[in-house]
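Trainee: sequence plus predicted model, see below.
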Amino acid sequence: MAVLWCAYALFLILPGELALVGPLRSNGTPLRLLGLLAFFLVLAAFLRVDERRWPRPVAAIAVAYLAFIVFAWATAHLHTMTGPESAEINRSVLIVVSGTGLALLAASIVDDLRLAHVLVGLLAVGAVVCVSVGALQYFGVINAWSEVIRLPFTTTVVPPMGVVDRLGMNRVSGSTSSPLEYSVVLAIVLPLMIHLAVHARSKAARLGAAAGAVVVLLGIPLGFSRSGLLTVVVTTCVMLVFLRPAHRWTVLVIGAAIAVGGVVLAPEIVGILSDLVLNSSSDNSIQGRLNDYSSVIAQFEESPWLGNGPLFERTTVSVLDNQWLGTLVRDGLVGMLGMVVLLGGGAALAAHSASRLPRGSAERSLNGALCAGLLGLGVAAGTFDIFSFQQATFIAFLLLGLVGIGVPRRRDGAPDAAAPAEQASRAA
């Protein structure tokens, strides 16, 4: 469990550009190294035939996505690549191996709600830290978080973004690597904090989670990101489906109060957010992405099944900020199917797991929050190149590893078909 505790705790504390000094460069970030260690531990445990521990069914999704990525890596080598392109392809595989390791380890050893709540609580604390850093950046107290927490044995593998200007306001990245990543990741963690606010074991923990959720909801707009706003709407709406009516109304009332308070107390921020949404069609950042679409579609038609590999990055002038489209062109329909398996399959399994659990139970709520987060990430991928950022990539695997908590299993890891009836009788 120590590896998982460290990974979930450090996820929103250390930005993706901060790595250990040495030859590993971006592969030397603490989170990636923990993931690689987790992968080794899972593999070593699986090879122990005399004492094999079967993970929850969600492990099949993580392994399937890894297989898709390895296949895309192999087909990319059918093209002639430069040294930097080859290194980039290799890094993209290693980060998935690392994320898969964390997902598999969680799916193997986190087998009850108490352990899951510890990990979710670490994510919640990290989210509050991220917003606190964002607030300091917004008021001009600090700039790049990686420069503040940098130690003698750490280095930044890419220049930190820090605070940037958007329409005259400080646009923050908190403890992440970009404002988009900041807003999207916080929006994905929010349903988990709502879950803790309802189902944490102690009253103090529930109140703390509720206060943290309010802080996160207040902090998301500081990223001034349309992607973040869209994601928080999606994740909150999906989470409401899995809550009791009384809890739904509580969330809606608090959300409405925050919105009204924002209009009264921070009209400039609300005005800029409204302008970003209502005038998006004339935004230069969006127009720059759309201008590339015609050439991108032409590339897809050249190799629809396996994609164009490194040729995609060479011929794309600007950043697409669309992970679905970028994957479709770079890795083809096969690569896009891998994304569907990871995000769509993970969300579907979380929803199915929730449907097999008693209404109002904490396990049902947790799986609903995981479904909301994975669906939100899938929607955000249409407006944000999520897999270009470490924390936006890892959040998918950190959520995936907890899917299926509370669904009883047989010794071979398969769901127990009699579980719904038994749980219903116990609930009654």
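Mentor: Noted; the coordinates are in hand. Numbers count the residues shown, from 1 in each chain.

Trainee: make it CA atoms for all contacts and neighbour counts henceforth
Mentor: Noted.

Trainee: identify each buried residue in stretch 387-399, please.
Mentor: 387, 389-399 (16 or more other Cα atoms under 10 Å).

Trainee: for W73, state which of the residues you listed is nearest.
Mentor: Nearest to W73, judged by Cα to Cα, of the buried residues of stretch 387-399 is F387 at 14.8 Å.

Trainee: adding another structure so you can compare the two:
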Amino acid sequence: MAQQPLLIRRWQFSAAGLLIAYLLLQFLIPARLVIGGMGAVGRPSVAVGLMLLFLWGLAFMTSRGLPSGVQPVRWIVGWFIALQLFGYAVGFDRGLPHVESSSANRWLIFTFAMAGIALATADGISSRRQLDRLLMILVGLAGLMGLIGALQFTGIINVVEYIRIPGLRPNADLIGIGERGGPGFARVASTASHYIEFGVVLAMVLPIALHYAFFATTRRQRIWRWAASGLIAVGIPFSISRSATLAIALALVLMAMIWPWRQRYNAAIIGGVAVVAFHAVQPGVLGTIRALFTNVDNDPSVQDRIARRAYVMDLWEERPLLGRGAGSYVIERYTLLDNQLYVTLIEGGVIGVIGVTIFFIVPYFVARSIRLRGVDQQARHLAQALATVPPVALLASGTFDSFYFGTFMGVLFIAIGAMGALWRLDGGGAGRRPLQVAGPDDRFVATPLMANWKGPTRRI
């Protein structure tokens, strides 16, 4: 039997390196810098995602190329791709104008790139140590993104203006420092495409950052991990965004669900002190964010979203079941909706909305199964941190057009892939392992309430 090519035999090593390269490109290069002539899909990180999908496909077609056993993420990603391919076919069957067909083609390319990210993470990570390294790099880059945002907000330096990459050019004007809450009151986007994406991405990563801060074992680890968590947390309010505020609130509630009461009290005290300190250092920021919720009746952005409902319903009623086609909604041709669920309703109809909702919900339960039955406290806590990402992403998708934003999608698919890797590395998602009771040394994960309903359990 002929020996397999080295690229296939060592594909997991290649995947791990490419995933790190993907994160570096995604977070460090401003979102609007693209390869010339390729439009929004021309970000270098998208090319890495396509390469990962290619490698995964080669491994899939060879014997023993992929890890054996059930891998739910393959089904989740397969569902998302099938849904988009179906919508793509629906659009071309309808007959798309050139501008819409080009948009649909770009969306399909981007879909395949995101699939490559999730599949390579789920099947290409070979150990818990490697998974932790990948996620800690994600945390570190999110912390750096928060730092860049803080430097922009305080007016010290706008680093993004000085980033120039040979071969890349702006697909649109680089987003500058905006204003919200009054003249001279800044809101920032760091290296993200928009202020909202900046805040929401940091909110999605913060639970993962807290996980690694909690489980630091050395003084050096504690310093760096808490510093990264602090930069992420500080960056969120600088986006001056309702979406980010709702996202971080949901993320922390979902994490608090599994913490023992003592940990909840500690988190509440630390959070309260942090809020007071932040208000003292940056007065006015939290008041501006509070006003976003208390003055919704006079907020033009909220009123515009409400006014667009009739427009959305008119377009949806033209093709209510199947929609107009995946990726065919072009903002320049129609109008900005600031709501991905509206966009999905128009592009995919009722079937599209149901399909996308399933895509968000199923990964949550995959991660929750590890939280309930994981082999150790650290695996169970990491599973819950990852489980927060899809619900937070779903909530945020109802407040801005999230699928248009590459960093948002990248974090979402990395998290979904990490769930698959943890499922596999923890022993097939715990299988029929009983619900795990918290041990005497478990500080961060309480015994599941369901354990009281299921009868006696045992700790492994």
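Mentor: Happy to help now that I have it. Note that the structure is predicted; figures quoted are calculated from it, not measured.

Trainee: aligned to V334 of the first structure, what sits in the second structure?
Mentor: If you follow V334 of the first structure across to the second structure using TM-score structural alignment, you land on I351.

Trainee: now that match: how far from V273 of the second structure?
Mentor: 46 Å (Cα to Cα, to the nearest Å).

Trainee: looking at the two, which one has more neighbours?
Mentor: I351 (18 against 12; other Cα atoms under 10 Å).

Trainee: mean deviation of the host helix or strand of the match of V334 of the first structure from the first structure?
Mentor: In this assignment (DSSP states H and E), I351 of the second structure forms part of helix 340-373. Compared with the first structure after fitting, helix 340-373 of the second structure deviates on average by 1.5 Å (mean Cα distance after the TM-score superposition for the first structure).

Trainee: helices and strands around that helix, which ones?
Mentor: Under the contact definition 3 or more Cα pairs under 8 Å, 6 or more residues apart in numbering; DSSP states H and E, helix 340-373 of the second structure sits against helix 72-94, helix 309-318, helix 377-387, helix 389-397, helix 406-425.

Trainee: next SSE after the first one?
Mentor: Moving toward the C-terminus from helix 72-94 of the second structure, the next helix or strand (DSSP H and E) is helix 98-124.

Trainee: tell me the mean distance between that following helix and the first structure once they are aligned.
Mentor: Relative to the first structure, helix 98-124 of the second structure is 0.9 Å off (mean Cα distance after the TM-score superposition for the first structure).

Trainee: quick check: that helix aligns to which part of the first structure?
Mentor: By TM-score structural alignment, helix 98-124 of the second structure lines up with residues 83-109 in the first structure.

Trainee: same check on stretch 404-415 of the second structure?
Mentor: So stretch 404-415 of the second structure sits over residues 388-399 in the first structure, by TM-score structural alignment.

Trainee: kindly report the same for stretch 291-301 of the second structure.
Mentor: Using TM-score structural alignment, stretch 291-301 of the second structure pairs with 275-285 in the first structure.

Trainee: show residues contacting the matching stretch.
Mentor: 225-226, 286-287 (Cα atoms under 8 Å, 6 or more residues apart in numbering).

Trainee: return the subset of these lying in strands.
Mentor: For the contacts of stretch 275-285 of the first structure, not one is inside strands, with DSSP state E as the criterion.

Trainee: these, buried ones only, as a PyMOL selection?
Mentor: Filtering these down to the buried ones (16+ other Cα under 10 Å) takes a single PyMOL command:
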select buried, resi 225+226
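
Trainee: could you dump the helices and strands packed on helix 340-373 of the second structure to TSV with distance to P170 of the second structure?
Mentor: Conversion of those to TSV gives the following (distance: least, Cα to Cα, whole Å):
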stretch	distance to P170 of the second structure
helix 72-94	28
helix 309-318	31
helix 377-387	33
helix 389-397	25
helix 406-425	15
